[in-house]
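>>> just need the structure, nothing else, for what follows:
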Amino acid sequence: MRLDWVPATDRPDLLAEPVRVALERLLAEGVLEPPDVEVAEIDPDLADTAELVEASGLPMDDMANCIVIAGQRGGEERVCAALVLGTTRADVNRTVRKALDVRKCSFLAMDEAVGRTGMEYGGITPLGLPAGWRVLVDEAVPARGSIIVGSGLRRSKLRLAGTVAARLPGAEVVPGLGLPV
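Coordinates of the predicted model:
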């Protein structure tokens, strides 16, 4: 299976609404340029990273996963997204917990993550997350020439430079975020 990449602005139908709105805003502000973010349509059954790699032959270290994590401190909820390469897993119990400055944190439940992001489960991406959310980006991500991540929908994927992911609103590069699988 081969993915046909086109500028994401050419296929807004392949983007979740918050992703499309964020992309348009970042383009208008000059933060991004049209070729910075590409999109490709996929079979929704291949939204899972491992399944897409198996079907497409793409390298696992080109893949990135975005997960939503929350914790509380003094009754205040602290939410972030963590972006790590497909060959790693987010260090939730140490690195994320420390970054959020909470005693305990965990993945948001699927229904809650979907409802709060406006994106489909299996397609959550760092582009278009709610305002004010921190996006913790593993230090290995900006070093990648390009990464493939969700589009907000299960039926497509985005491709962008790792350096672009590190420049998205709320993004913070965090050493040690991704642990080897």
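>>> rest of the way, CA atoms for contacts and neighbours
Noted.
>>> where do the helices sit along the chain?
With DSSP state H as the criterion, the chain has helices at 17-28, 49-56, 97-100, 110-117, 162-165.
>>> as TSV, these with mean neighbour count would be great.
Shown next, in TSV, are the helices of the chain (neighbours: other Cα atoms under 10 Å):
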stretch	mean neighbour count
helix 17-28	18
helix 49-56	15
helix 97-100	17
helix 110-117	15
helix 162-165	20
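>>> now those in TSV, with distance to G178?
Conversion of these to TSV gives the following (distance: least, Cα to Cα, whole Å):
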stretch	distance to G178
helix 17-28	24
helix 49-56	16
helix 97-100	13
helix 110-117	20
helix 162-165	14
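>>> how many neighbours does the residue lying closest to G71 once chain neighbours are set aside have?
Excluding the flanking residues, the one nearest G71 by Cα to Cα, 6 or more residues apart in numbering is C105, at 4.1 Å. Using other Cα atoms under 10 Å, C105 has 21 neighbouring residues.
>>> next up, for comparison:
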Amino acid sequence: MRSLLGIFSDATPAADQLDQLTPPVAEAVAAGWGGIPAGSVLHVDTGPEIADTAVFTEHYGPELLDTSANCVVVAGKRGGDITLAACVVLSRARVDVNGVVRKHLGSRKASFAPMDVAVGETGMEYGGITPIGLPAAWPLLVDPAVVDEEWVLIGSGRRRGKLIVPGKALAALPGAVVLEGLGV
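Here you go, the predicted structure:
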């Protein structure tokens, strides 16, 4: 955490910054989950123009790839049924959508959900989607490498701002499944 706090010296408890979060994220932060202390979720104000991982790490340093995680929305299809799920992997990895995700969802085909679906279903901004505050019915697939990190930098639901959370807190979120091989 010291390294993240050294980079983000303006980090404050997210519970004190609920107005900076989208409604579903603010509700989840305020309610808490899995016995994670409310003060363990921190918010840092960052500009929306640097929200994308490549630009963000160029701005703050490539070492953040080891402690940053991306959350992507996927759509698994089987017949006429579509299952939406979220996947969280470290920023230096990519999600194995057509292998691990497809098999876990029991889908014949899996792909990244269209932007309008991801934004509409989560209530979050594209480029800021976070695993905190996702629809309760969704599977949340988390790579073990994320859980193993003491602290992880993730989206805040908006392009402006990031959250710093204990890696194990993501495994305690509703619907979370730690899935080996998710990030490749």
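>>> against E150 of structure 2, how distant is the residue in structure 2 sticking out farthest from the centre?
Going by Cα atoms, centre = their mean, the residue of structure 2 most distant from its centre is G79, 28.4 Å out. Distance of G79 of structure 2 to E150 of structure 2, given as Cα to Cα, to the nearest Å: 40 Å.
>>> list the residues that contact whatever residue of structure 2 lines up with C105 of structure 1.
Using TM-score structural alignment, the partner of C105 of structure 1 in structure 2 is A110. Neighbouring residues of A110 of structure 2 by Cα atoms under 8 Å, 6 or more residues apart in numbering: 74-77, 97-98, 101-102.
>>> please repeat the previous calculation with a cut-off of 6 Å.
The contact partners of A110 of structure 2, by Cα atoms under 6 Å, 6 or more residues apart in numbering, come to 75-76, 98, 102.
>>> any idea how far L85 of structure 1 is from the residue nearest to E77 of structure 1 when sequence neighbours are not counted?
Leaving aside its chain neighbours, E77 of structure 1 sits nearest to G71 (5.8 Å; criterion: Cα to Cα, 6+ apart). Distance of G71 of structure 1 to L85 of structure 1, given as Cα to Cα: 23 Å.
>>> next one: G150 of structure 1
On the measure of Cα to Cα, G150 of structure 1 and L85 of structure 1 end up 12 Å apart.
>>> so these two - more neighbours on which side?
Taking neighbours as other Cα under 10 Å, G150 of structure 1 and L85 compare with G150 leading, 31 against 28.
>>> neighbours of E77 of structure 1, how many?
Count around E77 of structure 1 with other Cα under 10 Å applied: 12.
>>> which residue in structure 2 aligns with it?
By TM-score structural alignment, E77 of structure 1 lines up with I82.
>>> E24 of structure 1 maps to what in structure 2?
Checking TM-score structural alignment: E24 of structure 1 goes with A30.
>>> having no further points to raise, I will conclude here.
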